[in-house]
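Asks: no sequence for this one, just the structure:
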């Protein structure tokens, strides 16, 4: 038996099985990525059982419905002022501004709101006794605005 040293070529290298395999190799990753993406968007991440599919409009409306951090802080401090006293609320306002410098531009408005809430809760004389140099004199101007 004689063996040839020249490489032999196979006829029909592009048979149907090979073509199907190549097509699957190209299409399958795309299908898997798309199906995975769609599966993730259909998961109910919000915990709300009424709707399991989130749409772009739902996401946009939930962003606009979310409250600004300064509004949340103001409401927390007003509640704290009513439950404890204005001094505690002013201390926590100063700590919040020191911890989150982005709140500094809202400090005056929050302190003024605290001054007005203090007048409603404690009256003008007692509210003024809690005045501190937090956000300049905004608390005192809030007391004066609620008084006049």
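Replies: Yes, it's here. The structure presented is a predicted model; accordingly, all values stated were derived computationally and were not measured.
Asks: make it CA atoms for all contacts and neighbour counts henceforth
Replies: OK.
Asks: if I pick residue 93, what's in contact with it?
Replies: Neighbouring residues of residue 93 by Cα atoms under 8 Å, 6 or more residues apart in numbering: 77, 107, 111, 134.
Asks: show me what contacts the last one?
Replies: When you say that, I think you mean residue 134. 90, 93-94, 111.
Asks: dropping in the other structure now:
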């Protein structure tokens, strides 16, 4: 008798948690938590989400835009210094450093006209990407 009771106890110990989890999951999925939204509500929510995603820029894009504005207000040297500081503060931006520095090089040529004037600000920030951006504008 003792042996049979122990076997039943072990079986219950294995099966009972599975049964409880499954019944709880089924109970939660069958409860109507909210009313079903109409098609227009779903479309409106989708449109709002899409417009929010367009408005939110990636951090590297925000940094690039800010640095180009700084270049326009001050000079390319200040923007390159800020770029180096931003990459030092947030290392995840390092993978975008070269493209941002190239964009700064192009903006410097647009601001100063001749490429030789923009080259004066060249620094070893992100290798020679700034100089590459200046050269691309020739």
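Replies: Noted; the coordinates are in hand. Since we're looking at a predicted model, the values are computed, not measured.
Asks: measure the counterpart of residue 125 of structure 1 in structure 2 to residue 137 of structure 2 for me?
Replies: Residue pairing (TM-score structural alignment): residue 125 of structure 1 is matched to residue 116 of structure 2. Using Cα to Cα, to the nearest Å, residue 116 of structure 2 is found at 11 Å from residue 137 of structure 2.
Asks: repeat for residue 115 of structure 2
Replies: Residue 115 of structure 2 is 7 Å from residue 137 of structure 2, by Cα to Cα.
Asks: okay, the two: which has more neighbours?
Replies: Remark: of residue 115 of structure 2 and residue 137, residue 115 carries more neighbours, 21 against 15, as counted by other Cα atoms under 10 Å.
Asks: can you pull the contacts of the more buried one?
Replies: 109, 134-135, 137-138 are the contacts of residue 115 of structure 2 under Cα under 8 Å, 6+ apart.
Asks: Among the residues you listed, name the buried ones.
Replies: 109, 134-135 (16 or more other Cα atoms under 10 Å).
Asks: Mind picking the one among those residues that's closest to residue 12 of structure 2?
Replies: Relative to residue 12 of structure 2, the closest of those is residue 134; by Cα to Cα it sits at 75.2 Å.
Asks: SS state for the aligned partner of that closest one in structure 1?
Replies: With TM-score structural alignment as the criterion, the equivalent of residue 134 of structure 2 in structure 1 is residue 143. Following DSSP: H, G, I helix; E, B strand; the rest coil, residue 143 of structure 1 is assigned to helix.
Asks: What residues does residue 143 of structure 1 make contact with?
Replies: Contacts of residue 143 of structure 1 (Cα under 8 Å, 6+ apart): 112, 115-116, 118-119, 124, 127-128.
Asks: Map residue 52 of structure 2 across to structure 1 for me.
Replies: Match for residue 52 of structure 2 (TM-score structural alignment): residue 62.
Asks: in which helix or strand would I find its match?
Replies: In the assignment (DSSP states H and E), residue 62 of structure 1 maps to helix 56-65.
Asks: tell me what that helix is packed against?
Replies: Using 3 or more Cα pairs under 8 Å, 6 or more residues apart in numbering; DSSP states H and E as the contact test, no helix or strand touches helix 56-65 of structure 1.
Asks: picking that back up, which one (most neighbours) among the contacts of residue 93 of structure 1?
Replies: residue 111 (31 neighbours).
Asks: what's the helix or strand for it?
Replies: Going by DSSP H and E, residue 111 of structure 1 is part of helix 107-122.
Asks: Any buried residues in that helix, and which?
Replies: Buried residues in helix 107-122 of structure 1 (16+ other Cα under 10 Å): 107-119.
Asks: for stretch 129-145 of structure 1, same thing?
Replies: Of the residues in stretch 129-145 of structure 1, those buried (16+ other Cα under 10 Å) are 130-132, 134-135, 138-144.
Asks: That's all I had, so thanks and see you.
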